[in-house]
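> Kindly return the folded structure for what I paste below:
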Amino acid sequence: MKILIVEDETRISNLLKIYLQRESWHVNVEHNGEDGLNNALNEDYDLILLDVFMPGKNGFQVLEELRKLKETPVILLTAQSGEEDQMRALELGASGFISKPFSPGEVVSKIKEVLSNS
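Have a look, this model is predicted:
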């Protein structure tokens, strides 16, 4: 499995990377939306973890641009988990939505669930 993490908080991205690598998944990390989108478009990933609120392009903008060219499963991560944001994520083609704070184990479980359904 090859997974891209797009998360501007280094502490969170490092923690997620450790947990995902424990599953023997190959993990790349980007810290802003623009770099994340470029990486996602230029590489083939099995799944993308995408923070909603980041500098530059936010997660919704990245997802919208990504969907023009690719159908890679995307799980959005956000500190604001309002129903409106969840609906927007699904309308844009997100495969899942995880609210912060979360446990790394919760993220691993969600990834496995999404990958088994795709």
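> Could you use CA atoms for every contact and neighbour count after this?
Will do.
> show me what contacts Asn42?
Asn42 makes contact with no residue under the criterion Cα atoms under 8 Å, 6 or more residues apart in numbering.
> chain center to stretch 5-16, what's the gap?
Distance of stretch 5-16 from its chain centroid, counting by Cα atoms, centre = their mean, to the nearest Å, is 10 Å.
> which residues sit against that stretch?
For stretch 5-16, contacts defined as Cα under 8 Å, 6+ apart pick out 17, 27-33, 36, 48-51, 54-55, 104.
> Compare the residues you listed and tell me which has the most neighbours.
Greatest neighbour count in the contacts of stretch 5-16, by other Cα atoms under 10 Å, goes to Leu50: 30 neighbours.
> now the other sequence, so there's something to compare against:
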Amino acid sequence: MNRILIVDDEPNILLSLEFLFKKEGFQVLIARDGEEALDLIEQSTPKVVILDIMMPKVDGYEVCAHLKKNHQEVKVIFLTAKSKQQDVEKGKELGADLYLTKPFSTKNLLNQVKALIN
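Prediction:
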């Protein structure tokens, strides 16, 4: 089963992405902040984490750093409004497999996730 974790503090993004990926046959986990994401990752390691950067408690950069240190096999996609070059570079330095900015194409995101898994 392809399990993915979507981490975002925007309910509309969570709902639309959860619907999209469930429709495509994915098992979807949801976290509303980085702390919740870290707990879920330890409970049931996903194949892919779609991660916002600006979130309460623990930001996406910290979640990515934890993943790349403890779960190198997990693919990380940053999905964020932070589009400055320095943000993209920081994401890549932390080991993100992909860096997408909002607004985004759900079709493109779905295709990218499928490509990372296969």
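> Farthest pair within the contacts of stretch 5-16 of structure 1?
Pro55 and Pro104 (23.1 Å; Cα to Cα).
> which SS class is Ile98 of structure 1?
strand (DSSP: H, G, I helix; E, B strand; the rest coil).
> Identify the residue nearest the equivalent of it over in structure 2 in space, chain neighbours excluded?
Correspondence of Ile98 of structure 1 to structure 2, assessed by TM-score structural alignment: Leu100. Distances taken as Cα to Cα, 6 or more residues apart in numbering place Leu79 nearest to Leu100 of structure 2, at 4.9 Å, with adjacent residues excluded.
> doesn't Ala96 make contact with the one you found?
No. The pair Leu79 of structure 2 / Ala96 is not scored as a contact, 10.5 Å apart, by Cα atoms under 8 Å.
> Tell me where structure 1 has helices.
For structure 1, the helices defined by DSSP state H cover 10-22, 33-42, 59-67, 83-91, 104-117.
> Next up, the contacts around the residue positioned nearest the centre of structure 1.
With distances taken as Cα atoms, centre = their mean, Leu49 lies nearest the centre of structure 1, 1.5 Å away. Applying Cα under 8 Å, 6+ apart, we find Leu49 of structure 1 in contact with Ile3, Leu4, Ile5, Val6, Glu7, Val74, Ile75, Leu76, Leu77.
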